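*Asks:* Sequence and predicted model, in that order:
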Amino acid sequence: MDNYPLTLRSLFERSQTLFPKKEVVSRTITGIHRYTYADFGRRAKLLSSSLQALGVKPGDRIATFAWNHHWHLEAYFAIPCMEAVLHTVNIRLPADHIAYILNHAEDRFLFVDETLLPIIEKIKDQLTTIEGYIIMTDKKALPPTSLQPVYLYENMIESGDPHFTYPEYINESAPAGMCYTSATTGNPKGVVYSHRGIYLHSLSIGLSDTLGLSERDTVLPIVPMFHVNAWGLPFASVWFGSKQVLPGPAPTPDILLRLVADEKVTIAAGVPTVWTAALKAQEALQLDLSSLRAVVCGGSAAPRSLIESYEQRLKVPFYHAYGMTETCPLVTVARLKSYQEKASLDEQYDTRAMQGLLVPGLDMKIVGPRGEVAWDGKEMGEIMLRGPWVATEYYKDVRTAEAFQDGWFHSGDIAVIDSEGFVKLVDRAKDLVKSGGEWISSLDLENALMAHPNVFEACVIGVPHPKWEERPLACVVLKDAALQAGDKKGLLAFIEDKFAKWWIPDDVVFLHEIPRTSVGKFMKRELREQYQTYFTGD
């Protein structure tokens, strides 16, 4: 058969040929911006031609430092379709990590949101390879800034060549994008995505047993476009002709819910903390969310209680998924097999609270100390992956040798797998509580605690113990700050029938909030440092 290259140009051209009338809705700091895929395509080519005029060549890394909006979507295609590399930079990382990432990637130009200029201005003297800054704003003039040289995005669109065309042939193995992990120790690690990998990952999102994305959908990617390509949704949505709703700068739960109601969003994707906050906001707003056919949840494990709340109280289907920066990111989706729908509702929720079945196209094995684990839902091991959208190395990083071995990516995630092939995350290897030589899953304990009606969030950490090496400590945020926080025994009694006695946390501390990483995950390392002498008294 023909050796047809799988590239982002194919995705882009299909949107222009078949879906020019479909709409992209973008929230900016001044209001709602609307245009069509035809407008999007024209502007993306004009942007590419202006970047070429600035000297951008195939293989050059071009960074974006931006929220989810139409300018960012244009860059998503304008950069890789001219054979440069789209490098999305996490705006929530510490300043020293942002500087490291931009320098390590050797980015030549940086697209910056006007609202984010102060972050880059503070580190500008540390940046060694940036040749210019492109400011994204809907204002007519450049905002005041100490960055130099600067270019106004809209001026670049106006000065672009309307006859610009993309190359006929692009090597499908060439890099199209890159993203760096959010590091808890050491510097972030760079992951490069090929045209072929993004193409095939986009196909996987459209499968009916994964997310089933289609032309009929209106897609709201709450997950940031600076983090793992917004889980691939912008790429797939352009290809399939789905209407996109981009939530813009610093969206609150109220803003997100109003976008769902106003734009009749059918599928939205975000991390558990987003869906927890949205659930609370909806209790007050009581908006019409009936257009939603699914909310997609990933980034960290969602408690069963959250899934039940969406489906029983809001009547919105909840898709639990799992992936990583290194996997583009989709790996598993918790969709029931046909015959599992005959099980009791309780059994169905137990299954759907797992991370789910491996998506078609990937290979996986779960390996423990004695080799591949039994499919019994009990034996723990590390998830290992390979496939066309799984990374094979870190970008210019010696840590490649540790994470990529014998053709497999070693994820660092500890899991079990049941007889049906459903994967359940037990913990990150570094977050397992190791007590008396046995492993305790902090995730299982957190999910059980989250089911308590007075608990808003729960995080369980392993804390040094003089006898047992480590013991679990529960860090809990209550739903109502006015509630009495003294009933620790009652909270632990609530979960004691669900676990072996030695799994139950030795104590509970009540917090106003739990520290989070830049992508919304609990910062367990910070909590472990804070409470490292809690049981030893040192």
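*Replies:* That came through fine. On a predicted model such as this, the values are computed, not experimentally measured, just so you know.
*Asks:* only C-alpha atoms for contact and neighbour calcs from this point on.
*Replies:* OK.
*Asks:* Settle this for me: residue 376 is touching residue 415, isn't it.
*Replies:* No - checked against CA atoms under 8 Å, the pair residue 376 and residue 415 is beyond contact range at 11.5 Å.
*Asks:* Please name the residues that touch residue 266.
*Replies:* 217, 218, 219, 260, 291, 292, 293, 294 (CA atoms under 8 Å, 6 or more residues apart in numbering).
*Asks:* Out of those residues, which is nearest to residue 71?
*Replies:* Of all those, residue 71 sits closest to residue 219, with 16.9 Å by CA to CA.
*Asks:* which of residue 376 and residue 415 has more neighbours?
*Replies:* residue 415 (25 against 13; other CA atoms under 10 Å).
*Asks:* Next, the buried residues of the host helix or strand of that one.
*Replies:* Assigned by DSSP states H and E, residue 415 belongs to strand 408-417. In terms of neighbour count (16 or more other CA atoms under 10 Å), strand 408-417 has its buried residues at 408, 409, 410, 411, 413, 414, 415, 416, 417.
*Asks:* residues touching the last one, list them.
*Replies:* Residues touching residue 417, when contacts are defined by CA under 8 Å, 6+ apart, comprise 366, 374, 375, 376, 377, 378, 379, 423, 424.
*Asks:* Below is an additional structure, to be compared with the one above:
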Amino acid sequence: MQGRMMFQPLLISSLIEHAAQFHADTTIISKNTNGSIHETNWLEVSENAKRTANALAALHLEHGDCVATLAWNNHRHLEAWYAISGSGLICHTINPRLFPEQLIFIINDAKDKAILFDKTFLPLITAIKAHIPLVKNFICLEPFDADVAKALPEVKFYDELISGQKPDYVWPTFDETTASSLCYTSGTTGNPKGALFTHRSTLLHTFAACLPDSLDLSANDIILPVVPMFHVHAWGTPYAAAMVGASMILPGPGLDGDSLVNLIDEYQVTVALGVPTIWQSLLAAAKQSGSKLTTLKHNVIGGSACPPSMLATFRDVYDCETIHAWGMTEASPLGTVNRPKAKHRKLSVEEQAALRLSQGRPPFGVNVRLVNEENGTHKLPQDGETIGNVQIKGHWIIESYFGKEKNSLTEDGWFDTGDIASMDADGYLHISDRAKDLIKSGGEWISSVELENIAMGHPEIAMAAAIAADHPKWDERPVLIAVKQPESTVTEADILDYYEGKIAKWQIPDKVIFVDAIPLSGTGKMLKRKLREEFGNVLLGENA
């Protein structure tokens, strides 16, 4: 017997409709590419999204076509974002920091029919235009600009395009498993791969993200998504903010520490989300300016492991709870979130701090297991010690990559993440490393993450990356690549001495190399592949 409850498909358009009806006057602040501030609200975002949907329909874009966005976090991008997916098109968010060859590949692979872009990225558009023949419409997310029009004569301007449209668009109803958006992996090896999300997977992910045991978002919050909208939907925050009716501060291209501190203080931000490299610059700027970030109640750190020193600084200096999370493009991206349980109140301060360093436990909707080897099926114990390959399955986990017929799962239906971790009985995941970043010295594994976390605890180190360098005797040995704090006089010997007593002696790096900067990916992750290419041979010829 079937139930007798009403059925409505889970569609992204329902989020913006809800926000417009019940949170119409909730403020959204947008920092534009020219540095100006634009204030809007959920009702205006909804109305402009409908105008944009009408404008896209007038361009003869059809249901299922891919429409690309090459833009920062701003109000026009947000409006277009809802217009594209809500109307049955596929929103393809592009990472502008990819190489031109990769941009050309993913635009052609997605068969994008239109590109909406910020003026910042005009040089990219003009450089690749001849190589993306399927794109028929170029829309600049700005008012009319003579310089843009001169460089790209066929360009249309967003403000002009929607000004003649009415906000009477009726969001279509279709199957909830319809594709909604497309994100490509960073493609550190080979071409990027596309993850094609559905309306259903996105809505379920949004429900999970808002939960108190997850990112804990509500209509009381003022959210600053520092993580870009082209990085797995800014971790889903534009969807979550609409679902709960939260206010948003969209930071535009200014992601430096000073700009972020100013936004947090001026607009009383309560929740901010970003990768560790972003928070390093923010903490330095807050210290320099004397800001206490008084309204910031919690920040979310993902993308890579959070150094213990950073978590302690947020807690002890700024009274801000750090939510350590883990995920990936293929998981929409939420996989685990570190929120304590009631029983953890009994732990000592030191034990609670140690717990918060893990990447947390999965919310309902995701399952996680450890297996003995990549694509293996022998499940390992959840004892907090045994290390294994992390595999996941769930309502918003990828099944196969866009354009690929081959299933990407194991024989028994799990997705192998490429991460190495331990997991305790409560499901708290402690990521040791990416499988490709583990250092194998004399047959024993060394975690690059652990080496980096220790180095980052030194007050004179601003950033650190540990890599495997070839060694004539031990095959591989760890080498630390580090960036000093301004005016620091710290030496290699100082850093090596700092490791004493914190890690087994044989795991201490063989060498410390100071550099001015560590290369970062478009999502703020350290590009260890480039570091290995540059420094992977520094130990050859040296004696162990």
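*Replies:* That came in fine, so what should we check first? A quick note: this is a predicted structure, and the numbers were derived from the prediction, not measured.
*Asks:* now for residue 465 of the first structure: what does it line up with in the second structure?
*Replies:* Aligned counterpart of residue 465 of the first structure in the second structure: residue 471 (TM-score structural alignment).
*Asks:* Just give me the neighbour total for that match.
*Replies:* 21.
*Asks:* How much space separates it from residue 528 of the second structure?
*Replies:* 18 Å (CA to CA, to the nearest Å).
*Asks:* Residue 515 of the second structure too?
*Replies:* 14 Å.
*Asks:* Check residue 231 of the second structure too.
*Replies:* For residue 231 of the second structure, the distance to residue 528 of the second structure - CA to CA - is 19 Å.
*Asks:* sorry, back to before: with neighbour numbers in mind, choose between residue 515 and residue 528 of the second structure.
*Replies:* residue 528 (21 against 12).
*Asks:* Tell me the residue in the first structure aligned with the more buried one.
*Replies:* If you follow residue 528 of the second structure across to the first structure using TM-score structural alignment, you land on residue 524.
*Asks:* I'd guessed that match sits against residue 458; true?
*Replies:* No - at 11.3 Å, residue 524 of the first structure and residue 458 do not qualify as touching, with contact defined as CA under 8 Å.
*Asks:* now the strands for the stretch 201-350 of the first structure?
*Replies:* Secondary structure of the stretch 201-350 of the first structure (DSSP state E, counting those that start in this stretch): strands at 218-221, 243-246, 267-270, 294-297, 318-323, 330-333.
*Asks:* Now the fourth one on the second structure. Mean distance?
*Replies:* In this case it means strand 294-297 of the first structure. For strand 294-297 of the first structure, the mean deviation from the second structure after alignment is 0.6 Å (mean CA distance after the TM-score superposition for the first structure).
*Asks:* corresponding residues in the second structure for that strand?
*Replies:* Strand 294-297 of the first structure covers residues 298-301 of the second structure once aligned (TM-score structural alignment).
*Asks:* can you give me the offset of the matching stretch from its chain's centre?
*Replies:* 12 Å (CA atoms, centre = their mean, to the nearest Å).
*Asks:* Quick one: classify residue 10 of the second structure as helix, strand or coil.
*Replies:* Here residue 10 of the second structure takes the coil state, with states given by DSSP: H, G, I helix; E, B strand; the rest coil.
*Asks:* contacting residues around the aligned partner of it in the first structure?
*Replies:* In the first structure, residue 10 of the second structure lines up with residue 6, judged by TM-score structural alignment. Residue 6 of the first structure sits next to 172, 195, 196, 199, 200 when contact means CA under 8 Å, 6+ apart.
*Asks:* How about residue 196 of the second structure?
*Replies:* 179, 180, 181, 182, 183, 398, 401, 402.
*Asks:* which non-adjacent residue is nearest the last one?
*Replies:* To tie it back to what came earlier, the one meant is residue 402 of the second structure. residue 194 (4.9 Å; CA to CA, 6 or more residues apart in numbering).
*Asks:* Not including adjacent chain positions, what is the nearest residue to the counterpart of residue 112 of the first structure in the second structure?
*Replies:* Aligned counterpart of residue 112 of the first structure in the second structure: residue 117 (TM-score structural alignment). Leaving aside its sequence neighbours, residue 117 of the second structure sits nearest to residue 70 (CA to CA, 6+ apart; 4.5 Å).
*Asks:* The equivalent of the one you found over in the first structure and residue 258 of the first structure: what is the separation?
*Replies:* Superposed on the first structure with TM-score structural alignment, residue 70 of the second structure falls opposite residue 65. As judged by CA to CA, residue 65 of the first structure and residue 258 of the first structure stand 25 Å apart.
*Asks:* Which of the two has more residues huddled nearby?
*Replies:* The neighbour count for residue 65 of the first structure versus residue 258, taken as other CA under 10 Å, is higher for residue 65 (25 against 18).
*Asks:* wait, isn't the residue nearest to residue 117 of the second structure in contact with residue 97?
*Replies:* No - between residue 70 of the second structure and residue 97 there is no contact under CA under 8 Å: 10.1 Å.
*Asks:* re earlier: would you turn the contacts of residue 417 of the first structure into TSV with distance to residue 489 of the first structure?
*Replies:* Shown next, in TSV, are these (distance: CA to CA, whole Å):
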residue	distance to residue 489 of the first structure
366	36
374	36
375	35
376	32
377	30
378	28
379	30
423	32
424	28
